[in-house]
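*Asks:* sequence unknown, structure follows:
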């Protein structure tokens, strides 16, 4: 599954074959087919893996002492991935965008994962006492997706670092 998530991110779903995933995972192709009869089943599992990664991340962030610190740590984690974003874009955002273009694709599953990020972010702003928590959550997630697209398009990891600092400063003004 880790190999599938990586290869889908680096190559895109349409360009990826099950053979590519088997090579990256260093397993025989038959092993991939044993667990995933079609690429679509593997794509669905990759979306689920992103959801699991988000759940693990937010559970870890929830251990931090206050919501502003959690939000700043979320942004810091995004910035830490700036070199990857410059090369391939946002791991989940690019997958969601690509899958949304497919007929019968798992767009509802990707929307569920994106909503989970927005809901968690909204809960942090709510804990900060913000009556506009939902709008702020949308703004933060949209800012990340935007800076990720620009970082990738311009191949400029420093852009993400600068925008990340801006977002962290913005969070401080809201706390």
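*Replies:* Received the coordinates, thanks. Quick caveat, the model's predicted, so the values are computed rather than measured.

*Asks:* C-alpha only now, for contacts and for neighbours.
*Replies:* Fine.

*Asks:* Leaving out chain neighbours, which residue sits closest to the residue most central in space within the chain?
*Replies:* The centroid of the chain falls nearest to residue 92 when counting by Cα atoms, centre = their mean (3.6 Å). Leaving aside its chain neighbours, residue 92 sits nearest to residue 50 (7.0 Å; criterion: Cα to Cα, 6 or more residues apart in numbering).

*Asks:* Burial check on the one you found, number of neighbours?
*Replies:* Using other Cα atoms under 10 Å, residue 50 has 19 neighbouring residues.

*Asks:* Also residue 63?
*Replies:* Count around residue 63 with other Cα under 10 Å applied: 10.

*Asks:* for residue 100, same thing?
*Replies:* Residue 100, neighbours per other Cα under 10 Å, totals 16.

*Asks:* what about the closest residue to it other than its chain neighbours, distance to residue 101?
*Replies:* What sits nearest to residue 100 in space, not counting adjacent residues and going by Cα to Cα, 6+ apart, is residue 107, at 5.2 Å. Distance, residue 107 to residue 101, using Cα to Cα, to the nearest Å: 9 Å.

*Asks:* structure B:
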């Protein structure tokens, strides 16, 4: 029989491994990452990883889930802004604040989705679902601004971010993200005028 503190410790270690997997996959890519890399990042013995995750693909799935939890946490913080326009601009500022990470490794969700998109094993759809969740939230914000083409605007905003993340990473120039952030905020403002 497992007591509640053991169950809590196991859940904590599992979450720590999932977060480490998300971080290491972002920094190194799925194919280059070993289970030992993830264990080292999570500061657990390699053998412990196999207790929670039998395969690397299970770690990828856990990393996607960790990213989705992070996205939901971000959305909860953004929802504290009263107006949809302010929520979207806060989202853009969040991206700009992460410009140094983007310059070094790209967008965590976008790079994982791009890498997994080359596979057809279900993980590609899981990664796409994370991006879809963000697009759907952005679409609701544009709809709240009374934009009739909210679906197209949502895709345009996410595409602009993914594109600037790629360029910021390719050229290792965080200031590209800053300039695009300013442009996106002006664009959002122009839609309510």
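*Replies:* Nice, I can see it. All values reported here derive from a predicted model rather than from experimental measurement.

*Asks:* is it true that the residue nearest to residue 100 of the first structure touches residue 98?
*Replies:* No. Residue 107 of the first structure is beyond contact range of residue 98, at 9.4 Å (criterion: Cα atoms under 8 Å).

*Asks:* follow-up on the earlier one: what lines up with the residue nearest to residue 92 of the first structure in the second structure?
*Replies:* Under the alignment by TM-score structural alignment, residue 50 of the first structure pairs with residue 67 in the second structure.

*Asks:* list the contacts for that match?
*Replies:* Listed by Cα atoms under 8 Å, 6 or more residues apart in numbering, the contact set of residue 67 of the second structure reads 22, 108, 109, 130.

*Asks:* Nearest to residue 54 of the second structure among the residues you listed?
*Replies:* Using Cα to Cα, residue 22 comes nearest to residue 54 of the second structure of the contacts of residue 67 of the second structure, at 16.6 Å.

*Asks:* Could you give the number of residues near that closest one?
*Replies:* Residue 22 of the second structure has 26 nearby residues by other Cα under 10 Å.

*Asks:* so which helix or strand takes in it?
*Replies:* If you go by DSSP states H and E, residue 22 of the second structure is part of helix 4-28.

*Asks:* Now do that helix: everything it contacts.
*Replies:* So helix 4-28 of the second structure is contacted by 33, 37-39, 41-42, 49, 52, 59-60, 62-67, 105-108, 111-112 (Cα under 8 Å, 6+ apart).

*Asks:* Among those, name the ones in helices.
*Replies:* Applying DSSP state H to the contacts of helix 4-28 of the second structure, the entries found in helices are 37-39, 41-42, 49, 52, 59-60, 62-67, 105, 108, 111-112.

*Asks:* Perfect, that will be all.
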